[in-house]
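S.K.: below is the structure, and that's it, no one-letter string:
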């Protein structure tokens, strides 16, 4: 807290991840995934029993959403504009079904995940958690147009065979600056007219 306002909110990336996880868990259980705990955050190769994993694999500055205006914080301080970033997530599906029905099961899970993210393409309201709930900015969810070859090249997990995955871009996400500048406001103005 500085000058009566909170700055330096760096937890917004974690809040976006938690919000996505909450959304998927609420809308994908009990069908096609039987329990919410089977949807989680983690690398596609983490040991575990996730049917659907959400993996933050890249963060990029969002040049199109860069802000340049200082933010007024009271009468004597200005805060530098926030850093705008886009978050890139990989959703990976892994069904425990028998080999004969595994692929179809994974396709159903993937289809439902895509449907949920499409129908909730703007994170807001009761969907969001943490500091994200206190902000007025909209965070959009857009499927990344990554080619099959591009997805395979992103799948760089040593000896682990490729699993059905898709990529999403979520943003813009604003990370507050901790820099503030003291300013003196004009309290009086003397206007003299010369004739």
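M.R.: Cool, the structure landed. These numbers were taken from a predicted model, which means no experiment stands behind them.
S.K.: going forward, measure contacts between C-alpha atoms and count neighbours the same way
M.R.: Noted.
S.K.: which stretches in this structure count as helices?
M.R.: Along the chain, counting by DSSP state H, helices occupy 12-28, 99-119, 148-154.
S.K.: now those as TSV including mean neighbour count and distance to residue 39?
M.R.: As requested, those are arranged in TSV below (neighbours: other C-alpha atoms under 10 Å; distance: least, C-alpha to C-alpha, whole Å):
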stretch	mean neighbour count	distance to residue 39
helix 12-28	19	6
helix 99-119	16	11
helix 148-154	12	21
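S.K.: ok, structure two:
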């Protein structure tokens, strides 16, 4: 739990979840973890997931965990919220623009449905270092609508495509440094407790 790979493992969890439950509309390679503005020689994927912002969760900042195996206290982990832009892209083939747009919207709708149905990801669906975590929550963020436009404005000559923003977390990244426990150098005994014990004897 809390490895430095936690952010990447969260992204892989989402991508594999979408790939596994969208086979009726797209092939696995058409779901990609990449910028929606990226294009390659093989064409644009049908669905892209783009991590555009990472924030420290203010409510879980410096959360403390139990000590390590040798009883030394472990530093609090850093709790992160991951902001993703989920975008559907039109298919490359076909000349009917209406048909292509409708298919594009179906892909986005199906992706939203998958993530909504799995708003709490647990168990075997969690990848790698997240496997020991109890859950990963997926929330669609209507407050971040402007984020989508700001992200798209960074792309040159790339037309805007239907997109939604979702926030995923908490993702914990723990320090590998375990501080030495403070050595006991003094001991204080309550005088009244000693007097009470003597009286009982």
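M.R.: Sure thing, it's come through. It should be emphasised that the depicted structure is a prediction, and the values quoted were computed from it without experimental measurement.
S.K.: ok, back up a step: ok, which of the helices of structure 1 comes nearest residue 179 of structure 1?
M.R.: With respect to residue 179 of structure 1, and counting by C-alpha to C-alpha, the nearest of the helices of structure 1 is helix 12-28 at 17.5 Å.
S.K.: any idea how far the spatially most central residue of structure 1 is from residue 184 of structure 1?
M.R.: The residue at the geometric middle of structure 1, judged as the C-alpha nearest the mean C-alpha position with C-alpha atoms, centre = their mean, is residue 16 (4.0 Å). For residue 16 of structure 1, the distance to residue 184 of structure 1 equals 37 Å [C-alpha to C-alpha, to the nearest Å].
S.K.: just residue 9 of structure 1 next, same as before
M.R.: When C-alpha to C-alpha is the yardstick, residue 9 of structure 1 and residue 184 of structure 1 sit 26 Å from each other.
S.K.: who has more neighbours, those two?
M.R.: Applying other C-alpha atoms under 10 Å to residue 9 of structure 1 and residue 184 shows that residue 9 carries more neighbours, namely 14 against 8.
S.K.: from residue 10 of structure 1, how far out is the residue nearest to the more buried one when sequence neighbours are not counted?
M.R.: The spatially closest residue to residue 9 of structure 1, leaving aside those adjacent along the chain, is residue 176, at 5.4 Å (C-alpha to C-alpha, 6 or more residues apart in numbering). Using C-alpha to C-alpha, residue 176 of structure 1 is found at 7 Å from residue 10 of structure 1.
S.K.: what does residue 61 of structure 2 correspond to in structure 1?
M.R.: Taking TM-score structural alignment for the superposition, residue 61 of structure 2 sits opposite residue 66 in structure 1.
S.K.: oops, could you answer that again for residue 113 of structure 2 instead?
M.R.: Residue 113 of structure 2 is assigned residue 115 in structure 1 as its aligned equivalent, the criterion being TM-score structural alignment.
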